[in-house]
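Peer 1: the following block contains a protein sequence and its predicted model.
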Amino acid sequence: MDTYELAGLRPRLPSPLEPAADERFARRGLTLLLKRDDLIHPDLPGNKWRKLVLNLRAAGGRPVLTFGGAYSNHLRATAAAGRLLGFPTIGIVRGDELAGRPLNPSLARCAADGMRLEFVDRSTYRAKHEPAVLAALLGRAPEGTYVVPEGGSNALAVEGCAELGRELSGRADVAAVACGTGGTLAGLAAGFGGRTLGVPVLRGGFLGAEARALQEAAFGGPRGDWWLDERFHGGGYGRTTPALDAFAQDFEARHGLAIERLYVAKMLFALVSLAEEGAFPPGSRIAAVITGSGESQAVSSR
């Protein structure tokens, strides 16, 4: 698989950077900008394109095995890439209890795109990086299968996401992105000249260490000026709150943009809250990275 083949997917790069008139920012002397990475490609939107592109080049058309939960956008993007570029894909899905149930819309899309789904118990999934566990999984895969980690986050993914930072450099003072595995944050901060905010969508407080490790793997050390705000995960991955749902609906009405709930809504909610707290100096241009469309839905609200 060469650069020409990937270019044949016709990604929209650089993605648009659109001003969003919002009085919650304007009355504090701030400018909100929307970095529309969701428009890069209909099947590989946002950070999914940026994290996969160098990995797919490295795979060179070999089968790709990767990991994700039942609602993983990364699994969907990998499956779509396999369909579009003609290589086999295998998805290791967290939760063996799902094996006997009807597929949810996310996993059904993966299967329709040709991905072979393997459901594993949660203890096996947690141990997926251990050599013996990974060897067993690869033993059921075609010879020469290329492994992409959960969420697509590895050194190549971080290098791909650095291009996002370069696209924003000089055009914004602050960039904000929702974080699942830390790869997009690690790359964005490395390529961006301003401050970068990561908004974790999971509980646990582990993402700082993950992002630092990814920067070490990609660049040999820390890069960029970045920080995390852990307050806006909404109860954890796949969860929202009534307040978050109401916020997303209001933002959609204000800006005519469908807001993805699992990641993007949490990041935008964080930005509005931080603006109200006076966290940004007047005159700041704040770029919110829209990493996915409003198609994905949260697992539960509480």
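Peer 2: Okay, I see it.

Peer 1: make it CA atoms for all contacts and neighbour counts henceforth
Peer 2: Noted.

Peer 1: what are the boundaries of the strands in the stretch 101-250 of the chain?
Peer 2: Here the stretch 101-250 of the chain has its strands, by DSSP state E, counting those that start in this stretch, at 116-120, 146-147, 174-179, 195-200, 225-228, 239-240.

Peer 1: in TSV, list the ones you listed along with mean neighbour count and distance to residue 75.
Peer 2: Conversion of the strands of the stretch 101-250 of the chain to TSV gives the following (neighbours: other CA atoms under 10 Å; distance: least, CA to CA, whole Å):
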stretch	mean neighbour count	distance to residue 75
strand 116-120	18	10
strand 146-147	19	13
strand 174-179	27	16
strand 195-200	25	19
strand 225-228	17	25
strand 239-240	22	19
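
Peer 1: nearest to residue 109 among those strands would be which one?
Peer 2: Smallest distance to residue 109 across the strands of the stretch 101-250 of the chain (CA to CA): 11.2 Å, for strand 116-120.

Peer 1: how far does that closest one sit from the chain's center?
Peer 2: Its chain's average C-alpha position is 21 Å from that of strand 116-120, according to CA atoms, centre = their mean, to the nearest Å.

Peer 1: ditto for stretch 222-238
Peer 2: 12 Å.

Peer 1: which other residues reach that stretch?
Peer 2: Applying CA atoms under 8 Å, 6 or more residues apart in numbering, the contact partners of stretch 222-238 are 71, 186, 189-203, 205, 208, 212, 215-216, 239-241, 244, 262, 266-267, 269-270, 298-300, 302.

Peer 1: look up how far residue 47 lies from the residue lying closest to residue 51 once chain neighbours are set aside.
Peer 2: Closest residue in space to residue 51, ignoring its immediate chain neighbours: residue 157 at 3.9 Å, by CA to CA, 6 or more residues apart in numbering. Distance of residue 157 to residue 47, given as CA to CA, to the nearest Å: 9 Å.

Peer 1: any residues in contact with both of the two?
Peer 2: Common neighbours of residue 157 and residue 47 (CA under 8 Å, 6+ apart) are residue 184.

Peer 1: rewinding a little: wait, which of the strands of the stretch 101-250 of the chain is closest to residue 284?
Peer 2: Each of the strands of the stretch 101-250 of the chain has some distance to residue 284 by CA to CA; the shortest is strand 174-179, at 7.2 Å.

Peer 1: neighbouring contacts of that closest one?
Peer 2: Residues contacting strand 174-179 (CA under 8 Å, 6+ apart): 168, 184-185, 194-201, 207, 263-264, 266-267, 271, 284-291.

Peer 1: got the angle for that strand vs strand 195-200?
Peer 2: 20 degrees (axes from the mean of the first three to the mean of the last three CA atoms, to 10 degrees).

Peer 1: circling back to that earlier point, ok, the residue nearest to residue 51 to residue 79 distance?
Peer 2: 17 Å.

Peer 1: for the stretch 51-200 of the chain, what spans make up the helices?
Peer 2: Counting by DSSP state H, counting those that start in this stretch, the segments of the stretch 51-200 of the chain that form helices are 73-85, 105-112, 122-126, 131-139, 155-168, 183-191.

Peer 1: okay, these, which one's buried deepest?
Peer 2: helix 183-191 (a mean of 31; mean count of other CA atoms under 10 Å).

Peer 1: hold the first one in mind and look at this next one:
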Amino acid sequence: MEELLDPGLGRVRVFLMHDDNKPRKLKYNLGHRRLLTFGGAYSNHIRAVAEAGARHGIETVGVIRGEEHLPLNPVLARAAACGMTLTYLDRAAYRRKHTEEVQAALRARWGADIAILPEGGSNAAAVRGCAELPGEIPIEYDVVCCPVGTGGTLAGIAAGLPEGRRALGFAVLKGAGFLEGEVARLQRETYGRTWSNWAINLDYHFGGYAKTTPTLDAFIAKYRVEGVYVAKMLYGILDLARRGAFAPGTRIVAVVTGQPSTPVDVCAAPTGFDSGEPR
């Protein structure tokens, strides 16, 4: 845990908690012999599922958006080295990946017993894993912030917060108002109820998923942070603090998601590539 020091924060204090949310989301999803999931060609989720499969002896299938391109990029090469079978869906079919029709076709090909995990890994089991994060925060705090792609991490963090604390997510997608409904749906699916201790800020997407601007690029260079998720969250926190959105004395824990710089290598392919699918 380290403190982010910036004169623009005033009396607001921000502490960085480095935490790879992918293992949390997978923790309660690994009780299967065979697991199929979805992602783009640079998906951290695909990488994480492949690595978990190698670690736990689970057969994994990655359904990749678009067409195959050889040689494989570093993310897909690592997934394949971990034993994941890669298959591809054209973009039209991929948009319907959640439908009974597409999932029935996948089960017909890969076996009726295969467990299907959604893109980004956000389901009830993932929410339970992320709900454990607040209990591991070693300092006093008022607000927990996190980037939001699919809503699972925020749904879990909010559910696991002690009384009187709140969670604030920063959407990395443009036009992401639907995420409020997704977070609520995930909480109901997991616990049969929702919480009112969270919100999603939609103003710091910088043009959309994996998009950037010169302003964000300069911020990334200054703070040396990952650009798809973390930079947008931290920029949002600092900007809101300068605008007086947080009361003086507020203590914020910013969850820096993503793979650590020196991960435990369970496969033979290169590591360290970190851009990709929503968290």
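Peer 2: Looks like it arrived, so ask away. It should be emphasised that the depicted structure is a prediction, and the values quoted were computed from it without experimental measurement.

Peer 1: that older thread, mind putting the helices of the stretch 51-200 of structure 1 into JSON lines with distance to residue 223 of structure 1?
Peer 2: Converted to JSON lines, the helices of the stretch 51-200 of structure 1 look like this (distance: least, CA to CA, whole Å):
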{"stretch": "helix 73-85", "distance to residue 223 of structure 1": "25"}
{"stretch": "helix 105-112", "distance to residue 223 of structure 1": "34"}
{"stretch": "helix 122-126", "distance to residue 223 of structure 1": "28"}
{"stretch": "helix 131-139", "distance to residue 223 of structure 1": "29"}
{"stretch": "helix 155-168", "distance to residue 223 of structure 1": "10"}
{"stretch": "helix 183-191", "distance to residue 223 of structure 1": "5"}
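
Peer 1: nearest to residue 279 of structure 1, of those helices?
Peer 2: helix 183-191 (18.5 Å).

Peer 1: quick one: the closest one aligns where in structure 2?
Peer 2: Under TM-score structural alignment, helix 183-191 of structure 1 corresponds to residues 152-160 of structure 2.

Peer 1: how about the equivalent of residue 11 of structure 2 over in structure 1, secondary structure?
Peer 2: In structure 1, residue 11 of structure 2 lines up with residue 29, judged by TM-score structural alignment. For residue 29 of structure 1, the assignment made with DSSP: H, G, I helix; E, B strand; the rest coil gives coil.

Peer 1: OK, contacts around the closest residue to residue 29 of structure 1 other than its chain neighbours?
Peer 2: Spatial nearest neighbour of residue 29 of structure 1, excluding adjacent residues (CA to CA, 6+ apart): residue 282 at 4.7 Å. Residue 282 of structure 1 makes contact with 28-30, according to CA under 8 Å, 6+ apart.

Peer 1: aligned to residue 282 of structure 1, what sits in structure 2?
Peer 2: So, by TM-score structural alignment, residue 282 of structure 1 is matched to residue 248.

Peer 1: state whether its match is indeed within a strand.
Peer 2: No. Secondary structure of residue 248 of structure 2 (three-state DSSP): coil, not part of a strand.

Peer 1: if we can go back for a sec, mean deviation, the match of helix 183-191 of structure 1 versus structure 1?
Peer 2: Comparing stretch 152-160 of structure 2 with its match in structure 1 after superposition yields a mean distance of 0.5 Å (mean CA distance after the TM-score superposition for structure 1).

Peer 1: identify the residues contacting that stretch?
Peer 2: By CA under 8 Å, 6+ apart, the surrounding residues in contact with stretch 152-160 of structure 2 are 21, 25, 121-123, 126-135, 144, 146, 148, 166-169, 183-184, 186-187, 194-195, 197-198, 279.

Peer 1: number of nearby residues for the aligned partner of residue 89 of structure 1 in structure 2?
Peer 2: Alignment note (TM-score structural alignment): residue 89 of structure 1 maps to residue 60 of structure 2. Using other CA atoms under 10 Å, residue 60 of structure 2 is surrounded by 28 other residues.

Peer 1: I'd guessed residue 60 of structure 2 sits against residue 87; true?
Peer 2: No. With contact defined as CA atoms under 8 Å, residue 60 of structure 2 and residue 87 do not form a contacting pair (11.0 Å).

Peer 1: quick one on the thing from earlier: residue 56 of structure 1: which of the helices of the stretch 51-200 of structure 1 is closest?
Peer 2: Of those, the one closest to residue 56 of structure 1 (CA to CA) turns out to be helix 73-85, at 8.7 Å.

Peer 1: my read: residue 227 of structure 2 touches residue 220, true?
Peer 2: Yes. The pair residue 227 of structure 2 and residue 220 qualifies as a contact (CA under 8 Å) at a distance of 6.3 Å.

Peer 1: quick one: residues contacting residue 52 of structure 1.
Peer 2: 78, 152, 157, 160.

Peer 1: list just the nearest of the residues you listed to residue 22 of structure 1.
Peer 2: Of the contacts of residue 52 of structure 1, the one sitting nearest to residue 22 of structure 1 (CA to CA) turns out to be residue 160, at 30.7 Å.

Peer 1: residues touching the closest one, list them.
Peer 2: Per CA under 8 Å, 6+ apart, neighbours of residue 160 of structure 1: 50-54, 187.

Peer 1: equivalent analysis for residue 25 of structure 1, please.
Peer 2: Neighbouring residues of residue 25 of structure 1 by CA under 8 Å, 6+ apart: 31-32, 272, 275.

Peer 1: how close does residue 168 of structure 2 get to residue 107 of structure 2?
Peer 2: Taking CA to CA, one finds residue 168 of structure 2 at 37 Å from residue 107 of structure 2.

Peer 1: same thing with residue 257 of structure 2?
Peer 2: 32 Å.

Peer 1: next: residue 238 of structure 2.
Peer 2: Taken as CA to CA, the span from residue 238 of structure 2 to residue 107 of structure 2 is 46 Å.

Peer 1: alignment lookup: residue 78 of structure 1 to structure 2.
Peer 2: Counting by TM-score structural alignment, residue 78 of structure 1 corresponds to residue 49 in structure 2.

Peer 1: show me what contacts that match?
Peer 2: Contacts of residue 49 of structure 2 (CA under 8 Å, 6+ apart): 26, 37, 60.

Peer 1: corresponding residue for residue 97 of structure 2 in structure 1?
Peer 2: Checking TM-score structural alignment: residue 97 of structure 2 goes with residue 128.

Peer 1: typo on my end, it should be residue 22 of structure 2
Peer 2: In structure 1, residue 22 of structure 2 lands on residue 48 (TM-score structural alignment).

Peer 1: follow-up on the earlier one: right, and the match of residue 97 of structure 2 touches residue 134 too?
Peer 2: Yes. Here residue 128 of structure 1 reaches residue 134: they are 5.6 Å apart, a contact under CA under 8 Å.
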